[in-house]
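> 3D, please:
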Amino acid sequence: MPRPKTRIQQKNSETILEAALDVFSSQGFRGATLDQIAEVAGLSKPNLLYYFPSKEAIHQALLAQLLDTWLDPLRAMNPQGEPVAEIMAYVRRKLDLSRDYPRESRLFANEILQGAPRMQAAIEGELKDLVDDKAAILQTWMDEGKIARMQPVHLIFSIWALTQHYADFDMQVRAVLGAGHDPFAEAGDFLNTLYTRLLRP
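Reported below is the predicted structural model:
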């Protein structure tokens, strides 16, 4: 059984992961190097390698943390709740996630664009199982006439696309909107209008 980390070891591990998140989210896995991560972390490369044996190990640790963050908003959808309110709360949580965790969103997007070589098992397992479960809830609400009938998995896909866009394409969004705009406040208003009309039976 491994010994628990000391406070300094825990702090250094967290510093490395925070630095790696910056580097991976901006450079992608292939473009990132251990030297870059060590420089951002303010540690020597040998010191970094004491905590993580490779770039792959750092990346894997970040992805493991990310999956729970990514799935929690969908997990919170309550089958006993009022359908439109539950779906709109999910949209809001996903938009808040893009606002508060843009680096994590780009890290996830980069991994998917590369074919998800380090996340394929989780995507085909835990993520798919959760989507299937929530799609069944959406289908039940449709069958009961509580929301408009549509393909439930594609409804979930559309929420991903329309919320994660604001993190993954932040520079483009801000450039097009120009100064004086709050992209996330405006997106929240727009998505509320869009989905409440779309979901109306």
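> use CA for all of it now, contacts and neighbours both
Will do.
> leaving aside the residues next to it on the chain, what's closest to residue 146?
In this structure, residue 146 finds its nearest non-sequential neighbour in residue 201, 6.3 Å apart by CA to CA, 6 or more residues apart in numbering.
> Residue 9 too?
Here the nearest residue to residue 9 in space, its sequence neighbours aside, is residue 51; by CA to CA, 6+ apart that works out to 8.0 Å.
> any idea which helix or strand carries residue 138?
Using DSSP states H and E, the element containing residue 138 is helix 128-143.
> For that helix, which outside residues touch it?
For helix 128-143, the external contacting residues (CA atoms under 8 Å, 6 or more residues apart in numbering) are 74-75, 77, 79, 83, 147-150, 152-153, 156.
> List the buried residues of that helix.
Neighbour-count burial for helix 128-143, with 16 or more other CA atoms under 10 Å as criterion, is recorded at 131, 134-135, 137-139, 141-142.
> The residue nearest to residue 9: neighbour count?
Using other CA atoms under 10 Å, residue 51 has 15 other residues around it.
> ok, now residue 148?
18.
> isn't it right next to residue 200, touching?
Yes - under the criterion of CA atoms under 8 Å, residue 148 is in contact with residue 200, at a separation of 5.6 Å.
> distance of residue 149 from residue 143?
Between residue 149 and residue 143 the distance, using CA to CA, to the nearest Å, works out to 8 Å.
> before we move on, the earlier item: from the contacts of helix 128-143, list the buried ones, please.
With burial judged by 16+ other CA under 10 Å, the buried subset of these is 74, 77, 83, 147-149, 152, 156.
> Also this sequence, please, to line up against the first:
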Amino acid sequence: MSSIRERNKELILRAASEEFADKGFAATKTSDIAIKAGLPKPNVYYYFKSKDNLYREVLESIIEPILRASTPFNPDGEPNEVLSSYIRSKIRISRDLPFASKVFASEIMHGAPHLSADQVEQLNAQARHNIECIQTWVERGQIAPIDPHHLLFSIWAATQTYADFDWQISVVTGKARLEDADYEAAAQTIIRMVLKGCAPD
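The predicted structure follows:
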């Protein structure tokens, strides 16, 4: 019974991610989510109670991986290894959760109205921690004297573009869908640029 419950919740969550990414929160209907999930509309309410709760679940599904991606960051970590691991994790998020990533990007662009104060603080605390680690590496001479904020922003932009701007990438590459090899090439390219740019002077 629990496996059926989890399967149905996953179907609904995936369908909701696609609908919210495509139409936004206000224009999305629970009936369209149910149709895309292949389940009766009452199931959506049974598992998630409301569209608001479902939207928050979609956000939660992307926030957790974003927070986990920063696990390697610590002042005593080897910068090249930490940054490489972080970039690969961010690329995996864009590959595995593209629709949730778009929903998250839209939420941020609109001032994060649906994020809880706790979620905002978690994300900000994570960013502050990563920035402090990078600054420590700079002060120790382990990496070039770059601005930690802008290094982080650049990594976010470079990795999240593979989810948030997938249409443009598809048009330019001529591929309807990127393959694992494409994501690996993306990760290697971004890692090379970041590590070369961060190399001590």
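> TM-score of the superposition?
Counting by TM-score structural alignment, normalised by the length of structure 1, the TM-score of this superposition works out to 0.87. Behind it: 197 aligned residues with a CA RMSD of 2.2 Å.
> In strands, which of the contacts of helix 128-143 of structure 1 appear?
The strands in this structure, assigned by DSSP state E, contain none of the contacts of helix 128-143 of structure 1.
> how about the nearest residue to residue 72 of structure 2, chain neighbours excluded?
Counting by CA to CA, 6+ apart, the nearest residue to residue 72 of structure 2 once its immediate chain neighbours are dropped is residue 82, at 5.5 Å.
> Which position in structure 2 pairs with residue 163 of structure 1?
Residue 163 of structure 1 is assigned residue 159 in structure 2 as its aligned equivalent, the criterion being TM-score structural alignment.
> pretty sure its match is touching residue 89, no?
No - using CA under 8 Å, residue 159 of structure 2 is not in contact with residue 89; the gap is 9.2 Å.
> Report the contact partners of the residue nearest to residue 146 of structure 1.
Residues touching residue 201 of structure 1, when contacts are defined by CA under 8 Å, 6+ apart, comprise 145-149.
> on that earlier part again, of residue 159 and residue 89 of structure 2, who's got more company?
In terms of neighbours (other CA under 10 Å), residue 159 is the more surrounded of residue 159 of structure 2 and residue 89; the figures are 23 against 20.
> mind checking the SS state of that one?
Reducing the assignment at residue 159 of structure 2 to three states with DSSP: H, G, I helix; E, B strand; the rest coil gives helix.
> Let me know the helix or strand that the counterpart of residue 125 of structure 1 in structure 2 is in.
Alignment of residue 125 of structure 1 against structure 2 is given by TM-score structural alignment, with residue 121 as its counterpart. In the assignment (DSSP H and E), residue 121 of structure 2 maps to helix 117-140.
> what about that helix, distance to the chain center?
Helix 117-140 of structure 2 sits 17 Å away from the centroid of its parent chain (CA atoms, centre = their mean, to the nearest Å).
> go on, stretch 147-158 of structure 1?
20 Å.
> Can you lay out the contacts of residue 201 of structure 1 as a markdown table showing distance to residue 176 of structure 1?
Formatted as a markdown table, these follow (distance: CA to CA, whole Å):
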| residue | distance to residue 176 of structure 1 |
| --- | --- |
| 145 | 39 |
| 146 | 37 |
| 147 | 34 |
| 148 | 33 |
| 149 | 34 |
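> Max pairwise distance over those residues: which two?
Using CA to CA, those span at most 9.1 Å, a distance reached by 146 and 149.
> List the buried residues for the longest helix along structure 1?
Identified as the longest helix of structure 1 according to DSSP state H is helix 7-31. Neighbour-count burial for helix 7-31 of structure 1, with 16+ other CA under 10 Å as criterion, is recorded at 12-13, 15-17, 19-25, 27-29.
> Who are the packing partners of it?
Other elements packing on helix 7-31 of structure 1 under the criterion 3 or more CA pairs under 8 Å, 6 or more residues apart in numbering; DSSP states H and E are helix 34-41, helix 45-51, helix 55-75, helix 102-113.
> Out of these, which one sits most buried?
Stretch with highest mean neighbour count among the helices and strands packed on helix 7-31 of structure 1: helix 102-113 (a mean of 20; mean count of other CA atoms under 10 Å).
> what's the mean deviation for that one versus structure 2?
For helix 102-113 of structure 1, the mean deviation from structure 2 after alignment is 1.4 Å (mean CA distance after the TM-score superposition for structure 1).
> That helix vs helix 7-31, what angle?
Compare the direction of helix 102-113 of structure 1 with that of helix 7-31 by axes from the mean of the first three to the mean of the last three CA atoms, to 10 degrees and you get 50 degrees.
> tell me, helix 102-113 of structure 1 lands on which residues of structure 2?
The alignment of helix 102-113 of structure 1 onto structure 2 (TM-score structural alignment) spans residues 98-109.
> Can you measure across stretch 62-76 of structure 2, start residue to end residue?
28 Å.
> and what of stretch 41-58 of structure 2?
Separation of the first and last residues of stretch 41-58 of structure 2 by CA to CA is 18 Å.
> Which residue numbers in structure 2 does stretch 46-60 of structure 1 align to?
Correspondence between stretch 46-60 of structure 1 and structure 2 is established over residues 42-56, with TM-score structural alignment as the criterion.
> who touches the matching stretch?
The set of residues that contact stretch 42-56 of structure 2 without belonging to it, under CA under 8 Å, 6+ apart, is 9, 12-13, 16, 20, 25, 30, 33-34, 114-115.
> If we ignore the residues flanking it in sequence, what's nearest residue 148 of structure 2?
Nearest non-adjacent residue to residue 148 of structure 2 (CA to CA, 6+ apart): residue 131, at 5.3 Å.
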